[in-house]
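# Build me a structure from this.
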Amino acid sequence: MSTSAEDLLIIYEAEAEQWASYLRSIVTGPVPEEGICCYDIATVTSKREDFLALGRYRCKLLVLSRGLLEGLCPLRRFFLARVLRPAAGVVVLLCGVESLAPLLEAVPVADGCLQVSSEQDAQVYLTAVTDIVQRGAQATVDIGALTARAAGLELVQDGKRLSAAAPPARPHMLVLPARVP
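Presented below is the predicted three-dimensional model:
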């Protein structure tokens, strides 16, 4: 699919490590394994090289958990604000949290990121990530909206959910890792 060694960055907090591993396992194949990086936000440093290197990934998948929100110190906020760009290349997985609002209050995430829920089917996650990796993060919000409509995802702009499609039906199957924190 891609020749880049920097396709997918999965950002998580320790309590969501199993989710990060699970997400890596479902996207490996369509996204080359060597192009996937799982990054524990607890290891963030203030080194400029880290921000630059991690910001080059085509798709950034943030596993938004309660622990990540509770641990948002100034350095982590700065990190997320720098790395979660451009918004057309960002997918936020709500994992044990109801909405993206607490993140948007703490971190200035640009308009147009995609939002998925841990209650959705694995195919939704895979579609969101592979579409971004295939087209690159250079796509505009309009393309993101088309992708969202096709995958049943929610597009978040100015901190508000935009209806990208009719409300998705409850999935027939709920996919969870072995242990959910």
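# Going by C-alpha atoms from here, please, whenever you check contacts or count neighbours.
Noted.
# What is the neighbour count of Leu8?
30 (other CA atoms under 10 Å).
# do Pro102 as well
The burial count for Pro102: 15, using other CA under 10 Å.
# now do the one 5 residues further on
Taking other CA under 10 Å as the neighbour definition, Val107 ends up with a count of 19.
# Distance of it relative to Ala42?
With distances taken as CA to CA, to the nearest Å, Val107 is found 16 Å from Ala42.
# just Ser117 next, same as before
In this view, Ser117 and Ala42 are 23 Å apart by CA to CA.
# part of a strand, is Tyr39?
Yes. Applying DSSP: H, G, I helix; E, B strand; the rest coil, one finds Tyr39 inside a strand.
# Could you pull up the residues touching it?
By CA atoms under 8 Å, 6 or more residues apart in numbering, the residues touching Tyr39 are Leu9, Ile10, Ile11, Tyr12.
# On the three-state scheme, the residue nearest the centre of the chain is what?
Residue closest to the average C-alpha location in the chain (CA atoms, centre = their mean): Leu61, at 2.3 Å. What three-state DSSP gives for Leu61 is strand.
# another one to check against the first:
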Amino acid sequence: NTKDILVIYEQEAQEWALYLRSLFGHVVNKGGILLYNLGTSSLKHQELFSLPCYRCKLLILSCGLLNCLNRKRIYFLEQVLKPPDNVVILLCGVENSEILHEILTLDGGSKEISTDQEPEEYISVVTGIIQPDHQTSSDVNLSDVRGPPEKTDLNFKTEVLSETLEINEQSILVLPGRISCENPGEIFILLKDEIDDETLEVEFIADNQRIRIQPTSWNKKVKYMKALDFPAGPVYVNVYCGRVIRTTAQIDYYTALDEIEHIFEKVADPIAFTCQVS
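Next up, the predicted model:
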């Protein structure tokens, strides 16, 4: 099959990924469209050779995707999302892609669309990449395309994210919000303003433990560190600048069993969901 469109998303934006596959199936063969769940995929090395071959890469940028980023996924996205002329970023519950560009080293030139736009605009942008001499969107019959997914849940999370940024004078964001006990990965500290590395410290509080660590600098506005090992449950985080707490956050550590329960909580009928998966 021709490799036409690669849609990269995180679980909370799955409905949007399915919607886009249905929509773009009107202009390319559906066999040429690949949906890639960044949160659950194995990120195999050979995929770094096959996925960049897609003529258009569309990233659904949601709060969940930002939350699932670690060093491995960041490197993966940096390798796949190029050249920039072939990249489209769909803003899904986030106001802009500024945070993404702070974390990832991406060349400029990618196109941005949002969930507020009309389906004809999505088709126009994508087909403009894969078929420069494409037919106009008005020539495509979209009468059988279902409406786009509801945006309520994503917008709610965006409001929470916005409130977090507004509350803290330094606008410091701690990611991710959930960490696997079996594979902790990394923690990222995103800064709106530059802060002296020597004065920045991160304190973790859990089970009568208080551990303070100085993060490593990823770039001027992004710091990171290896996530510490904690048992399942909430871990409270204080980010210090000097001796002053600039922001507080909570990270939920979870086990594999917790994650399975978390997934089942998201579906209305767990039994039907199990049958569907099997």
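# re the thing from before, which of Ser117 and Ala42 of structure 1 has more neighbours?
Ranked by neighbour count (other CA under 10 Å), Ser117 of structure 1 and Ala42 place Ser117 first, with 20 against 14.
# Going along the chain, name the helices of structure 1.
Along structure 1, counting by DSSP state H, helices occupy 17-27, 48-55, 66-70, 74-83, 101-106, 122-135, 141-151.
# Now render these as TSV, adding distance to Leu93 of structure 1.
Below are these laid out as TSV (distance: least, CA to CA, whole Å):
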stretch	distance to Leu93 of structure 1
helix 17-27	10
helix 48-55	18
helix 66-70	12
helix 74-83	14
helix 101-106	12
helix 122-135	8
helix 141-151	14
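# Which one of those helices lies nearest to Val175 of structure 1?
helix 122-135 (6.6 Å; CA to CA).
# Average offset of the closest one relative to structure 2?
Here helix 122-135 of structure 1, set against structure 2 after superposition, deviates by a mean of 1.0 Å using mean CA distance after the TM-score superposition for structure 1.
# and Ala53 of structure 1, what pairs with it in structure 2?
The alignment partner of Ala53 of structure 1 in structure 2, by TM-score structural alignment, is Ser50.
# if I look at the residue nearest to the centre of structure 1, how far off is Ala106 of structure 1?
In this view, Leu61 of structure 1 and Ala106 of structure 1 are 18 Å apart by CA to CA.
# any idea how far Pro84 of structure 2 is from Ser124 of structure 2?
Look at Ser124 of structure 2 and Pro84 of structure 2: by CA to CA, they are 17 Å apart.
# remind me, longest strand of structure 2?
In structure 2, with assignment by DSSP state E, the single longest strand is strand 244-254.
# chain center to that one, what's the gap?
20 Å (CA atoms, centre = their mean, to the nearest Å).
# Find me the equivalent region of it in structure 1.
By TM-score structural alignment, strand 244-254 of structure 2 lines up with nothing in structure 1.
# can you tell me which of the contacts of Tyr39 of structure 1 lies nearest to Val133 of structure 1?
Nearest to Val133 of structure 1 among these, counting by CA to CA, is Leu9 at 10.7 Å.
# just wondering, since we're on the closest one, how far is it from Leu54 of structure 1?
The value you get for Leu9 of structure 1 to Leu54 of structure 1, if CA to CA is used, is 7 Å.
# When these two are compared, which one has more neighbours?
Leu9 (24 against 20).
# picking that back up, elements contacting the longest strand of structure 2?
Other helices and strands packing on strand 244-254 of structure 2, by 3 or more CA pairs under 8 Å, 6 or more residues apart in numbering; DSSP states H and E, are strand 172-175, strand 178-180, strand 233-241.
# what about 6 Å?
In terms of contacts (3 or more CA pairs under 6 Å, 6 or more residues apart in numbering; DSSP states H and E), strand 244-254 of structure 2 is packed against strand 178-180, strand 233-241.
# what's the most buried one of those strands?
Greatest average neighbour count among these goes to strand 178-180 (a mean of 21), per mean count of other CA atoms under 10 Å.
# how distant is that one from the center of its chain?
Worked out by CA atoms, centre = their mean, strand 178-180 of structure 2 lies 15 Å from the chain centre.
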